[in-house]
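Q: next comes the sequence, and after it the predicted model I'd like to discuss.
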Amino acid sequence: MTTNETVIDTENDTVNDTEIAANSALLVIDVQQGFDDSDFWGPRNNPAAEENIAALMDAWEQTGRPVVLVQHASRTPGSVLAPDQPGYAFKEFVAERADGAALHITKSVNSSFYGTPDLADWLTAQGVGQLVVAGIQTNMCVETTARMAGNLGYEVLVPLDATHTFDLAAGPGPGAPRLTADQLATATAVNLQGGDFARIVTTAELVTAARTAAPAAARA
């Protein structure tokens, strides 16, 4: 099963039934070069994630909606995401679009709400009530941020195909439970939508809905 074949059935509950607010904020979480190090992270899923994230960033910028970039500054010695490592930098396609971002948050934990500057304060000041959460890793910072956003009362949409993650074991021993990246992504989809934290949608649905709801000048 791939992340595009999640057990969550959105056929009769699509984002096309949801208005994309004029100030809906797109959170692009931890799309950093360090996640390209397969020796460090192991097998990943969803090779289309970067293309889909770029499509969302372009749609949000072209329709005048805010994009928030989140960057993980690891405190773990030797981490490829430590600020003194090359992997801390955004992936090139994000860096190319960074000038259009409304906010840049740095964090050292899973939730984007525990970073600098304060995300919740900024959202309140901007009157934002709807969040689209994309990025890396699906079951870590994306899921944690979406869960917290749901608890805080935001309407949260998660395009699962604009996220990816890596295979993960519960421990170092040979008998430790292990899930593939696709299994973890499916679990995230079930957790978020089944737990009423967020709705699982697709990039194509969001881009179509955003452009449909955009002013004529932005759609041109």
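A: Received, thanks. All figures in this text were calculated on a predicted structure; none of them were measured in a lab.
Q: contacts, neighbours, all on C-alpha from now
A: OK.
Q: tell me how far the residue positioned nearest the centre of the chain lies from Ala185.
A: Central residue of the chain (Cα atoms, centre = their mean): Ala134, 1.7 Å from the mean position. Using Cα to Cα, to the nearest Å, Ala134 is found at 12 Å from Ala185.
Q: what separation do you get for the residue nearest to the centre of the chain and Ser79?
A: 22 Å.
Q: in addition, the following structure is provided for comparison:
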Amino acid sequence: MEKKTQLEVAGNAALVVVDVQKGFEDPFWGRRNNPEAEANIAALLDAWQGTGRPVVFVRHDSPAGSRSPLRVGHEGNDFKDFVEERRGKGAGPEVLVTKSVNSAFYGEPGLDGWLKGAGVRQIVIAGIQTNMCNETTARMGGNLGYDVLFPLDAMHTFDLAGPFGWTATADELTRATAVSLHGGRFARVVTTEDVVAAAR
């Protein structure tokens, strides 16, 4: 049996909380998975803010004139209450990054510059959606040289239809993301429990 290696979380590792917005509660998206996602995201936020580590809050701003539940000026653009209540409460540095594409690295202010300015080399990604903005941010983070931790139980996604009549459930998409990121060495797929334990 393979021995489990102890997870290490850097003293200045940044928690990147992606798109935890009210608009993702809209039936528009379909069936979701992982009902424990929000509790695990909250646990990560509490651990990060309690230890003074940096937190990045990422918000997806869809165009105001679109039909997206995440559009600017619509209540769905707001962070979910448990995230909004924690903003500004940490002992460490915090930043709000707004974006209109999948990767948090293509937002304002520039995430890569902010992280490098703070000397951060390790990031932990949590939020919504697993196989969309979270995966895209993780891939780009890995390409930019960051040590990326991806706590799979601190995120969720939705069932999805693709080409050729193919469909995939939220759980199938989650597994595919985990295998691609971990197997491809873009990120290390881990659990919230292990990350929180290592952070404390």
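A: Yep, it's here. Small disclaimer: the values here were computed from a predicted structure and weren't measured.
Q: give me the TM-score for this pair.
A: TM-score of the superposed chains, computed with TM-score structural alignment, normalised by the length of the second structure, equals 0.94; 195 aligned residues with a Cα RMSD of 1.3 Å.
Q: returning to what we had before: how about the contacts made by whatever residue of the second structure lines up with the residue nearest to the centre of the first structure?
A: Alignment note (TM-score structural alignment): Ala134 of the first structure maps to Ala126 of the second structure. The contact partners of Ala126 of the second structure, taken as Cα atoms under 8 Å, 6 or more residues apart in numbering, are 15-18, 41, 134, 150-152, 154-155.
Q: any idea which of these is the one closest to Trp114 of the second structure?
A: Among the contacts of Ala126 of the second structure, Val16 lies closest to Trp114 of the second structure (Cα to Cα), at 12.0 Å.
Q: ok, and what's touching whichever strand or helix holds the closest one?
A: In the assignment (DSSP states H and E), Val16 of the second structure maps to strand 14-18. For strand 14-18 of the second structure, contacts defined as Cα under 8 Å, 6+ apart pick out 41, 44-45, 48, 53-59, 104, 115, 120, 122-128, 133-134.
Q: swap in 6 Å and give it another go.
A: Contact partners of strand 14-18 of the second structure, identified using Cα atoms under 6 Å, 6 or more residues apart in numbering, comprise 54-58, 123-128.
Q: please apply the same query to stretch 163-178 of the first structure.
A: 43-46, 49, 134-138, 179-181.
Q: circling back to that earlier point, who wins for neighbours among the contacts of Ala126 of the second structure?
A: In terms of neighbour count, Met155 stands highest of the contacts of Ala126 of the second structure at 29 neighbours, by other Cα atoms under 10 Å.
Q: which position in the first structure pairs with that residue?
A: Using TM-score structural alignment, Met155 of the second structure pairs with Thr163 in the first structure.
Q: also Val58 of the second structure?
A: Structural alignment (TM-score structural alignment) places Val58 of the second structure against Val70 in the first structure.
Q: give me the neighbour count for its match.
A: Number of residues near Val70 of the first structure (other Cα under 10 Å) recorded here: 26.
Q: wait, a strand at it?
A: Yes: counting by DSSP: H, G, I helix; E, B strand; the rest coil, Val70 of the first structure is part of a strand.
Q: residues contacting it?
A: Applying Cα under 6 Å, 6+ apart, the residues contacting Val70 of the first structure are 29-30, 104-106.
Q: in the second structure, which spans are strands?
A: Assigned by DSSP state E, the second structure shows strands spanning 14-18, 55-60, 94-99, 107-108, 122-128, 147-151, 155-156, 160-161, 167-168, 188-190.
Q: neighbours of Gly117 of the second structure, just the number please.
A: For Gly117 of the second structure, the count of nearby residues is 9 (other Cα under 10 Å).
Q: ok, now how distant is it from Ile125 of the second structure?
A: Applying Cα to Cα to Gly117 of the second structure and Ile125 of the second structure gives a distance of 19 Å.
Q: just the closest of the contacts of stretch 163-178 of the first structure to Ala198 of the first structure, please.
A: Of the contacts of stretch 163-178 of the first structure, the one sitting nearest to Ala198 of the first structure (Cα to Cα) turns out to be Ala134, at 12.2 Å.
Q: distance of the closest one from Leu56 of the first structure?
A: From Ala134 of the first structure to Leu56 of the first structure the distance is 9 Å (Cα to Cα).
Q: same check on Val132 of the first structure?
A: 9 Å.
Q: okay, and the common contacts of these two?
A: With Cα under 6 Å, 6+ apart, Val132 of the first structure and Leu56 have no common neighbours.
Q: dump the residue contacts of the residue nearest to His72 of the first structure when sequence neighbours are not counted.
A: Spatial nearest neighbour of His72 of the first structure, chain neighbours left out: Lys107 (5.1 Å); criterion: Cα to Cα, 6 or more residues apart in numbering. Residues near Lys107 of the first structure by Cα under 6 Å, 6+ apart: 72-73, 115.
Q: just put those residues in a markdown table and tack on neighbour count.
A: Output for the contacts of Lys107 of the first structure, formatted as a markdown table (neighbours: other Cα atoms under 10 Å):
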| residue | neighbour count |
| --- | --- |
| His72 | 25 |
| Ala73 | 21 |
| Gly115 | 20 |
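Q: the residue nearest to Gly127 of the first structure when sequence neighbours are not counted: neighbour count?
A: Counting by Cα to Cα, 6+ apart, the nearest residue to Gly127 of the first structure once its immediate chain neighbours are dropped is Asn23, at 7.9 Å. By other Cα under 10 Å, 19 other residues sit near Asn23 of the first structure.
Q: if I line the two up, what does Asn23 of the first structure land on in the second structure?
A: Counting by TM-score structural alignment, the partner of Asn23 of the first structure is Asn12.
Q: surely its match is in contact with Gly52?
A: No: taking contacts as Cα atoms under 6 Å, Asn12 of the second structure lies outside contact range of Gly52: 8.3 Å.
Q: right, I'll call it a day here.
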